[in-house]
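Q: heads up, no residue letters with this:
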């Protein structure tokens, strides 16, 4: 079987948000990422690209020595002989990159798979890339004051989205419910899916009553109503909830997937490959969720278009019919130009548009 040696180059970039992106963990104005270039000196025009993008205050690999660890990891991987087979590539990454650095795992998986697939920003066979099959996505409403959130809602409605996800927990809960009610008065649950993401903002004592009020508005689901790590409390909440609960932050850094799912028994889980460890770990979560009848969808963790493209291709392998969280490509002033386009609430891969090369 053919073996391959690769060189790696690191290209850091600070992405600039177009607006102050509010979450219950604070406001984001910039985003540090590291693009990974994989190449072979015998094929100088064939390049594979990956992206390491730990999320501040959330990723387990958000740490001061991240770039140093990343550089050392790339040096180590230059001594590795790579298979051309997808399963063996993913296994090699798992063996050589610690579970404690999920965004590095994902970046290396991306870069090597892209290289072996010809260096065309394709990681494996999927309809999103090969047949430009669109994926339905939710329109994301960021936290802010009431006027800013209303402005975003109007823009999403005018853009043809049939699923809107609103981040909540920043302003008064009553005002947030009024914003959701504004949408619901115009569109029934059959016409417009409404999701909310609390990012752990509710206290355990108030969670059930707030979920009941949201359920009255015909909300599809709520992501992470209480802070992660309270498995017993979350289990009781999932058992009695009037509204389907989706675990998000709860999955980060968890090795015992079976134990978490069997203990909490959520209605859904949210998959962010950058935070979970890439393609291989995300597929494991999906398999275990589906075994238990637990729903799932995939979302970006605010990567550049390099990472977003990889997540969309992974989602596409499962031919999703429900809305994914892949609408983050226009967040930044200085994102890469790419074939990724959003039209009528769907993300497309328009192969006519060339990629801007990272630099």
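A: That came in fine, so what should we check first? Everything numeric here is computed off the predicted structure, so don't read it as measured data. Residues are numbered from 1 along each chain as shown.

Q: From here on, just use CA atoms for contacts and neighbour counts.
A: OK.

Q: Show me the helices in the stretch 101-250 of the chain, by range?
A: 102-116, 127-130, 146-158, 173-186, 204-215, 231-240 (DSSP state H, counting those that start in this stretch).

Q: of all these, which gets the most neighbours per residue?
A: Counting by mean count of other CA atoms under 10 Å, helix 102-116 has the highest mean neighbour count of the helices of the stretch 101-250 of the chain, with a mean of 28.

Q: Second structure follows, compare the two:
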């Protein structure tokens, strides 16, 4: 066997100015990696390495250099993984803890290649029976009229779960917008994500105000690494708390257990690109469920290549509730794929084809 690799940097262009509590996004850089056996070059696995700027631990200037070095190391191997366990093991060996997004890309490229190089990483009903996955509708930050128009569109499209990012504009305006959503749909599952936007001193007062709107949950009300304050909030909040950024950089099993037992959140949010790939997320699930902690999966603004991998992984795990997988329509120049959103579901429509012509791998 001759192990071959290549990679390509690719800039995704947003269709609109995507407002978050960390600023406005117009573009997102990502890297696609390709792995194949030189004796069978027509069959190849694809993975995506797309850390989030200012958030991922591997958002660093030498990322591309590291991708190149890691892929060169891979070409020195005498063989490629022959099963899922070997795929996870080799990805961890090559990328380690310092480069979670590279580890995710390697895992998914290996799984893709293992399953024939058709972008079908798992054999489950999502791909083969078009079994859809329920997703939440995400409302991006911006002017009030813009946000209300997004809400109206999501409700018109049939979303039964809406997620609103808060913490960056005036709190009273956010309350107004949440009240607007409730006036439009009293029964919808309503999630908010503060991205650490509250101070520990003000958080409980704001949580009590938000609770009046019967929210499903709030993600990361205060910034990560404030365990004493976060533990207090998780224990007393009238709204279930979901940890997101808090999980970033926590890799060992012992550290994961310590976090879950110290903070006792009601939910955790799993983003494979940020948390070290699929195997790391599997471990989070295995530790959370026995402790009565719920979870769901969320994309981290990947292209359809990464989104496809996470969607298939969600189906493989039979992920409960609404997943955060509705990001496929964000970009002008996304990779065309069989993924499609119908109502508040994402599904894999095998009648549609992958178009990889934009890639130069």
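A: Looks like it arrived, so ask away. Because the structure is a prediction, the values reported are computed rather than measured.

Q: hmm, back to that, got a markdown table for the helices of the stretch 101-250 of structure 1, with distance to residue 332 of structure 1 too?
A: Listed next are the helices of the stretch 101-250 of structure 1 as a markdown table, based on distance: least, CA to CA, whole Å:
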| stretch | distance to residue 332 of structure 1 |
| --- | --- |
| helix 102-116 | 20 |
| helix 127-130 | 23 |
| helix 146-158 | 16 |
| helix 173-186 | 25 |
| helix 204-215 | 31 |
| helix 231-240 | 34 |
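
Q: quick one, which of those is nearest to residue 291 of structure 1?
A: Closest approach to residue 291 of structure 1 among these (CA to CA): helix 231-240, 18.1 Å.

Q: Excluding sequence neighbours, find me the nearest residue to residue 294 of structure 2.
A: Closest residue to residue 294 of structure 2 apart from its sequence neighbours, by CA to CA, 6 or more residues apart in numbering: residue 267 at 4.4 Å.

Q: so what corresponds to that neighbour in structure 1?
A: Aligned by TM-score structural alignment, residue 267 of structure 2 pairs with residue 268 of structure 1.

Q: try residue 105 of structure 2
A: Aligned partner of residue 105 of structure 2 by TM-score structural alignment: residue 107.

Q: can you tell me which residues contact that match?
A: Contacts for residue 107 of structure 1 (CA atoms under 8 Å, 6 or more residues apart in numbering) come out as 35, 36, 49, 50, 51, 52, 278.

Q: Mind reading off the mean deviation between the helix or strand harbouring the fifth one and structure 2?
A: Assigned by DSSP states H and E, residue 51 of structure 1 falls within strand 43-52. Once the two models are superposed, strand 43-52 of structure 1 sits on average 0.7 Å from its counterpart in structure 2 (mean CA distance after the TM-score superposition for structure 1).

Q: Save the contacts of residue 107 of structure 1 as TSV, and put in distance to residue 146 of structure 1 and neighbour count too.
A: Formatted as TSV, those follow (distance: CA to CA, whole Å; neighbours: other CA atoms under 10 Å):
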residue	distance to residue 146 of structure 1	neighbour count
35	36	23
36	39	26
49	40	29
50	37	28
51	34	30
52	34	29
278	36	26
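
Q: closest to residue 98 of structure 1 among these?
A: residue 278 (12.2 Å).

Q: Just confirm that closest one contacts residue 103, I think it does.
A: Yes. With contact defined as CA atoms under 8 Å, residue 278 of structure 1 reaches residue 103; the gap is 7.0 Å.

Q: What is the neighbour count of the residue nearest to residue 294 of structure 2?
A: Residues lying near residue 267 of structure 2 (other CA atoms under 10 Å) number 23.

Q: now residue 159 of structure 1
A: Neighbour tally, residue 159 of structure 1, other CA under 10 Å: 14.

Q: how near is the counterpart of it in structure 2 to residue 280 of structure 2?
A: Taking TM-score structural alignment, residue 159 of structure 1 has residue 157 as its aligned residue in structure 2. Here the distance between residue 157 of structure 2 and residue 280 of structure 2 works out to 34 Å (CA to CA, to the nearest Å).

Q: what's near enough to touch the match of residue 267 of structure 2?
A: Residue 268 of structure 1 makes contact with 244, 245, 246, 247, 294, 295, 296, 297 under the criterion CA under 8 Å, 6+ apart.

Q: got the contact list for residue 247 of structure 1?
A: 223, 224, 266, 268, 269, 270.

Q: Show the contacting residues for the third one.
A: If a contact means CA under 8 Å, 6+ apart, then residue 266 of structure 1 has 235, 238, 244, 245, 246, 247, 294 as its contacts.

Q: Quick one: map the first one onto structure 2.
A: Put plainly, it is residue 235 of structure 1. Residue 235 of structure 1 maps onto residue 231 in structure 2, by TM-score structural alignment.

Q: Ok, the fifth one next?
A: Aligned against structure 2 by TM-score structural alignment, residue 246 of structure 1 finds its counterpart in residue 242.
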